[in-house]
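# quick check, what structure comes out for this input:
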Amino acid sequence: MGNLVEIEVKDRIGHIRLNRPYKLNALSRELVEEVIQSLNSLSRDEEIMVIILSGEGKAFCAGGDIAAMKNLNDAYEVAKWIDFVSDLSKKMIDIDKYVIAAVHGYAAGAGFSIALAADFIVADENAKFALSFSNIGLIPDLGLIKLLSERISPQIAKEWISSGKVISAEEAYSNGIINRVSKGSVVEEAVRFAEFIVQGPSVSNKYVKYLVNHVGELHKETAFMQENMIQAMLLQTYDHKEGVDAFFEKRTPQFAGK
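As a prediction, the model looks like this:
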């Protein structure tokens, strides 16, 4: 079976590929552990500006591994399992670096959850996002309800979830769920999309991700204060000074991440 995750670093982009194609990259314990370890490793590498998460084979991720879940004997074991798998969504949201989900085939159930946990989604034109939970009498997990409801209206979120909706790439794009639709290689499109991140200032991008992810939790005055304090710090960075110099010298800034 080989490694369940393949890692590659190229042109300041860290690639994580789910490599369980014979199971449509369904989330087993071992696969989740390896992805979390990979995210930790790549997020610590200062040369990497962005991470692209993709899947090998016919699908991005077909959701949770049903065979593995059948072996859970009671509510306590089930709760432990769901908490464990949810750590993957939390890790994607919490790391400093931007994460792009490059989706082809199906992102179903928990696979849709982890796509939504990414900062950006680039999807193949034939990709499908499946909310199949209601078909088996369940609700979404791994943060899907919150992450989806932050992107679309509550009325549409409830309709999609309760009807077991399968969403096309076109519909997902028109509803603001994904950033790009690819007609060719979705990973290559994700690399092209990542250009503004690779060439941009990593320090300020780190704080943009943090502030946007948490702004809904903040009182207005707290949000203003956080922005102002971070801005005061960023005004002292090399990258800010480089950006100003490049503006006046009419050249492209060369940010250094400091």
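# from now on I want contacts and neighbour counts done on CA atoms only, so please keep to that.
Will do.
# residues of stretch 219-238 that come out buried?
residue 234 (16 or more other Cα atoms under 10 Å).
# next one: that stretch to chain centre, how far?
Between the centre of stretch 219-238 and the centre of its chain there are 25 Å (Cα atoms, centre = their mean, to the nearest Å).
# now swap in stretch 166-178 and tell me
16 Å.
# mind naming the longest helix for the chain?
Identified as the longest helix of the chain according to DSSP state H is helix 75-94.
# tell me which other helices or strands that one touches.
helix 29-44, helix 110-117 (3 or more Cα pairs under 8 Å, 6 or more residues apart in numbering; DSSP states H and E).
# buried residues, it. List them.
In helix 75-94, counting by 16+ other Cα under 10 Å, buried: 85-93.
# who are the packing partners of the following helix or strand past that helix?
For helix 75-94, the following helix or strand on the C-terminal side (DSSP states H and E) is strand 98-103. The contact analysis (3+ Cα pairs under 8 Å, 6+ apart) places strand 98-103 against strand 50-55, strand 120-124, helix 186-193, helix 202-214.
# can you tell me which of the ones you listed is most buried?
Comparing the helices and strands packed on strand 98-103 by mean neighbour count (mean count of other Cα atoms under 10 Å), strand 120-124 comes out on top with a mean of 26.
# one more to put side by side:
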Amino acid sequence: MTTEGALLLADEVDGVLTLTLNRPDQFNALSEELLGELQSRLDAAARDDALRCVVLAAAGRAFCAGHDLKQMRANPDERYYRQLFAQCGRVMQSIVNLPVPVIAKVQGTATAAGCQLVASCDLAVASESAKFAVSGINVGLFCSTPAVALTRNVPAKKAFEMLITGQFISAAEAVDNGLVNHAVAPDQLDAALDALVQTICSKSPLAVRTGKAMYHRQRGMNLSDAYDYAGQVMAQNMMAEDVCEGIDAFMQKRHPVWKGR
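Reported below is the predicted structural model:
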């Protein structure tokens, strides 16, 4: 775990890296500095062959209130804003491009770029008390960059309603609309997250990494190209030692012993 007072806490146990946003008094707003810390940690995680899963969590009552508006107002320059949104976009894309699954653990409110952060993760588990919004419209700013991630999770009309009204949706609505996988009682959040993490970690590391990369790449293809690409990936995957072990274990009615290759 990093030292107390850090903007981002990091803790890795048994191949599971937990990154915790640690600006609770600022509702974990994404300052330039916090985005920089996130980018650095994600870059290091991408190089860690032993990593199995990443959990993105937050300290305090809120998950993330989006960009740091105070910092943004202190720098009224279009070039600055372009650089800031590009920096944020790199972080979001790094989450998507990370070789292993990233799970958002949402204990509180996630707004604007905070909602974008949830949408950018591969999976999300939320407390039933959590709420979600892309609320920039309320201060005259359409949440254009959060819209990129949101519209890749939420059906078109619901996404646009959220973007154009700035209204909150509940954790239950977030589940119904595909933004969150599971919404549980606040005291069950840790258990629900642990169950999902352990399920992922019980699978072949090679299959998980292959699957995440394939899943995200094929989403941008037309149907024919997606099937051609998926067939190639699956054929290559079939040649792995883990697949031989997995099939043998299934036929022999035993648990597989993964080698990660």
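# tell me how the two chains score on TM-score.
Here the superposed chains carry a TM-score of 0.94, computed using TM-score structural alignment, normalised by the length of the first structure; 257 aligned residues with a Cα RMSD of 1.6 Å.
# so for residue 242 of the first structure, which of the helices and strands packed on strand 98-103 of the first structure sits nearest?
helix 202-214 (13.0 Å; Cα to Cα).
# average gap between the helix or strand following the closest one and the second structure?
Moving toward the C-terminus from helix 202-214 of the first structure, the next helix or strand (DSSP H and E) is helix 220-234. Comparing helix 220-234 of the first structure with its match in the second structure after superposition yields a mean distance of 1.5 Å (mean Cα distance after the TM-score superposition for the first structure).
# identify the residues contacting the counterpart of residue 163 of the first structure in the second structure.
Structural alignment (TM-score structural alignment) places residue 163 of the first structure against residue 165 in the second structure. Residue 165 of the second structure makes contact with 135, 137-138, according to Cα atoms under 8 Å, 6 or more residues apart in numbering.
# now residue 203 of the second structure
residue 258 are the contacts of residue 203 of the second structure under Cα under 8 Å, 6+ apart.
# that one belongs to a helix?
No: assessed with DSSP: H, G, I helix; E, B strand; the rest coil, residue 203 of the second structure is coil; it does not lie in a helix.
# leaving out chain neighbours, which residue sits closest to the residue most central in space within the first structure?
In the first structure, the residue lying closest to the centroid (Cα atoms, centre = their mean) is residue 118, at 1.1 Å. Take residue 118 of the first structure and drop its neighbours on the chain: the residue closest to it by Cα to Cα, 6 or more residues apart in numbering is residue 99, 5.1 Å away.
# which residue lines up with that neighbour in the second structure?
Per TM-score structural alignment, residue 99 of the first structure is aligned with residue 102.
# go on, residue 76 of the first structure?
Residue 76 of the first structure maps onto residue 79 in the second structure, by TM-score structural alignment.
# kindly provide the distance from its match to residue 72 of the second structure.
For residue 79 of the second structure, the distance to residue 72 of the second structure equals 12 Å [Cα to Cα, to the nearest Å].
# I'd assumed residue 51 was in contact with the residue nearest to residue 118 of the first structure.
Yes: between residue 99 of the first structure and residue 51 there is a contact under Cα atoms under 8 Å: 4.8 Å.
# hang on, the earlier thing: map the residue nearest to the centre of the first structure across to the second structure for me.
Checking TM-score structural alignment: residue 118 of the first structure goes with residue 121.
# before we move on, what about residue 205 of the first structure?
Under the alignment (TM-score structural alignment), residue 205 of the first structure pairs with residue 208 of the second structure.
# do I have it right that that match meets residue 100?
Yes: with contact defined as Cα under 8 Å, residue 208 of the second structure reaches residue 100; the gap is 6.9 Å.
# who's in contact with the match of residue 205 of the first structure?
If you count contacts by Cα under 8 Å, 6+ apart, residue 208 of the second structure has them with 100-101, 200.
# output the residues you listed in TSV; the columns should cover distance to residue 149 of the second structure.
Formatted as TSV, these follow (distance: Cα to Cα, whole Å):
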residue	distance to residue 149 of the second structure
100	18
101	16
200	23
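# save the residues you listed as JSON lines, and put in distance to residue 20 of the second structure and neighbour count too.
Shown next, in JSON lines, are the contacts of residue 208 of the second structure (distance: Cα to Cα, whole Å; neighbours: other Cα atoms under 10 Å):
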{"residue": "100", "distance to residue 20 of the second structure": "17", "neighbour count": "27"}
{"residue": "101", "distance to residue 20 of the second structure": "16", "neighbour count": "23"}
{"residue": "200", "distance to residue 20 of the second structure": "20", "neighbour count": "16"}
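# and of those, the nearest to residue 65 of the second structure?
Distances from residue 65 of the second structure to the contacts of residue 208 of the second structure, taken by Cα to Cα, are shortest for residue 101, at 23.2 Å.
# quick one: residues contacting residue 25 of the second structure.
So residue 25 of the second structure contacts residue 60 (Cα under 8 Å, 6+ apart).
# so the match of residue 118 of the first structure sits against residue 97, correct?
No: with contact defined as Cα under 8 Å, residue 121 of the second structure does not reach residue 97; the gap is 10.1 Å.
# the residue nearest to the centre of the first structure against residue 93, yeah?
Yes: under the criterion of Cα under 8 Å, residue 118 of the first structure is in contact with residue 93, at a separation of 6.7 Å.
# can you list the residues that contact stretch 171-189 of the second structure?
The contact list for stretch 171-189 of the second structure, computed with Cα under 8 Å, 6+ apart, reads 105, 107, 118-119, 123-132, 150, 153-155, 158, 192.
# the alignment partner in the first structure of residue 199 of the second structure sits in which helix or strand?
The alignment partner of residue 199 of the second structure in the first structure, by TM-score structural alignment, is residue 196. Here residue 196 of the first structure, judged by DSSP H and E, is contained in helix 195-198.
# superposed on the second structure, what's the mean shift for that helix?
So helix 195-198 of the first structure averages 1.2 Å relative to the second structure (mean Cα distance after the TM-score superposition for the first structure).
# mean deviation (superposed) between the helix or strand containing residue 243 of the first structure and the second structure, please.
For residue 243 of the first structure, the element it lies in under DSSP H and E is helix 238-249. By mean Cα distance after the TM-score superposition for the first structure, the fitted helix 238-249 of the first structure averages 0.9 Å away from its aligned residues in the second structure.
# tell me which residues of that helix come out buried.
Quick answer for helix 238-249 of the first structure (16+ other Cα under 10 Å): 239-240, 243.
# what stretch of the second structure does that helix fall on?
Taking TM-score structural alignment, helix 238-249 of the first structure hits residues 241-252 over in the second structure.
# other residues contacting that stretch?
Outside stretch 241-252 of the second structure, the residues touching it (Cα under 8 Å, 6+ apart) are 204, 206, 237-238, 255-261.
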